[in-house]
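K.L.:
Make a model of this:
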Amino acid sequence: MGAIQRTALALVIIGAINWGLIGFFRFDLVSAIFGGQDAFLSRVIFGLVGISGLACLAQLFKPMEEVEVDSTRHVHKDLNYNTEFGEEPDFTKPKDPKKKKPNVNKHKGNTPKKK
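P.N.:
Down below sits the predicted model:
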């Protein structure tokens, strides 16, 4: 996010807070600070907030791929936890007693003896 976009976002936030104060308390903070709604500085602030809203409107329609990602975060790609396609055993089904257990002793000389 560039400096202009950050400035525009900050002005939009200021405008939103001012509108919240007007809506809840009938108090216009920008007019109180800069000398009323008809004062030149108040009109400049209101104009900048409006232009900033238009600038932020363009961000709303940007595809997600174009949004800047924090490069300090470590992103691990291609993690495989073996959770898809039935790679983990299904513990919800009861065990089949007829199913033969696999021979885990595959080393020579450790095979179980037949009776």
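K.L.:
For the rest of this, base every contact and every neighbour count on C-alpha atoms.
P.N.:
Noted.
K.L.:
Helices of this structure, residue ranges please.
P.N.:
Ranges of helices in the chain, per DSSP state H, are 3-25, 29-34, 40-60.
K.L.:
for the last one, packing partners?
P.N.:
Going back to what we said before, that points to helix 40-60. On a contact count with 3 or more CA pairs under 8 Å, 6 or more residues apart in numbering; DSSP states H and E, helix 40-60 meets helix 3-25, helix 29-34.
K.L.:
Now do it and helix 3-25, the angle between them.
P.N.:
Using axes from the mean of the first three to the mean of the last three CA atoms, to 10 degrees, the inter-axis angle of helix 40-60 relative to helix 3-25 is 110 degrees.
K.L.:
Could you list the buried residues of stretch 16-26?
P.N.:
Going by neighbour count (16 or more other CA atoms under 10 Å), the buried part of stretch 16-26 is 18, 19.
K.L.:
So which of the helices and strands packed on helix 40-60 is nearest residue 57?
P.N.:
With CA to CA as the criterion, residue 57 lies closest to helix 3-25 of the helices and strands packed on helix 40-60, at 10.1 Å.
K.L.:
still on that earlier bit, got CSV for the helices and strands packed on helix 40-60, with distance to residue 54 too?
P.N.:
CSV is the format used below for the helices and strands packed on helix 40-60 (distance: least, CA to CA, whole Å):
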stretch, distance to residue 54
helix 3-25, 9
helix 29-34, 20
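K.L.:
Proceed likewise with the subsequent sequence, for comparison:
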Amino acid sequence: MKTLQRIALALVIIGGINWGLIGLFQFDLVASIFGGQDAALSRLIYTLVGVGALCCLPLLFADEDERVTVRDRKLAYSTEFAEENDPTDFNNDKDK
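P.N.:
Predicted structure coming up:
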């Protein structure tokens, strides 16, 4: 995931938590922290959450093949001092 998409996702999560608090407890966390709903800083946070949601919109329509997961990556935990054997390599000639 690109850095912009990670930031956008974080903003959407913040907005989702805020909407959850509004729905459950009628408590607007952003407004209470930044000085009310009409305060400039609160409006800026609301705008950033909205822009973040728009940036996450392509993720909704991305194919499964385009999404990269941790298990798709081949991680190498070798050191610079010695080579390590791959435990999944069953054709290792050293065992013969």
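K.L.:
Let's have the helices of structure 1 in TSV, adding distance to residue 71 of structure 1.
P.N.:
TSV is the format used below for the helices of structure 1 (distance: least, CA to CA, whole Å):
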stretch	distance to residue 71 of structure 1
helix 3-25	17
helix 29-34	37
helix 40-60	20
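K.L.:
closest to residue 74 of structure 1 out of these?
P.N.:
Nearest to residue 74 of structure 1, of the helices of structure 1 and by CA to CA, is helix 3-25 at 24.1 Å.
K.L.:
and the closest one, how far from structure 2 on average?
P.N.:
Superposed on structure 2, helix 3-25 of structure 1 shows a mean distance to its aligned partners of 0.4 Å (mean CA distance after the TM-score superposition for structure 1).
K.L.:
So residue 17 of structure 1 versus residue 63 of structure 1, what's the distance?
P.N.:
27 Å (CA to CA, to the nearest Å).
K.L.:
And for residue 7 of structure 1?
P.N.:
Counting by CA to CA, the gap from residue 7 of structure 1 to residue 63 of structure 1 is 21 Å.
K.L.:
between the two, which one's more packed in?
P.N.:
The neighbour comparison of residue 7 of structure 1 against residue 63 (other CA atoms under 10 Å) goes to residue 7, with 13 against 8.
K.L.:
Please state the offset of stretch 18-25 of structure 2 from the chain centre?
P.N.:
22 Å (CA atoms, centre = their mean, to the nearest Å).
K.L.:
That stretch aligns to what range in structure 1?
P.N.:
Aligned by TM-score structural alignment, stretch 18-25 of structure 2 corresponds to residues 18-25 of structure 1.
K.L.:
what about the residue mapped onto residue 65 of structure 2 from structure 1, distance to residue 8 of structure 1?
P.N.:
Applying TM-score structural alignment, one finds that residue 65 of structure 2 aligns to residue 65 in structure 1. According to CA to CA, residue 65 of structure 1 stands 21 Å off from residue 8 of structure 1.
K.L.:
Can you verify my assumption that residue 28 of structure 2 contacts residue 22?
P.N.:
Yes. Using CA atoms under 8 Å, residue 28 of structure 2 is in contact with residue 22, at 5.5 Å.
K.L.:
Can you give me every residue that contacts residue 45 of structure 2?
P.N.:
With contact set as CA atoms under 8 Å, 6 or more residues apart in numbering, residue 45 of structure 2 has these partners: residue 30.
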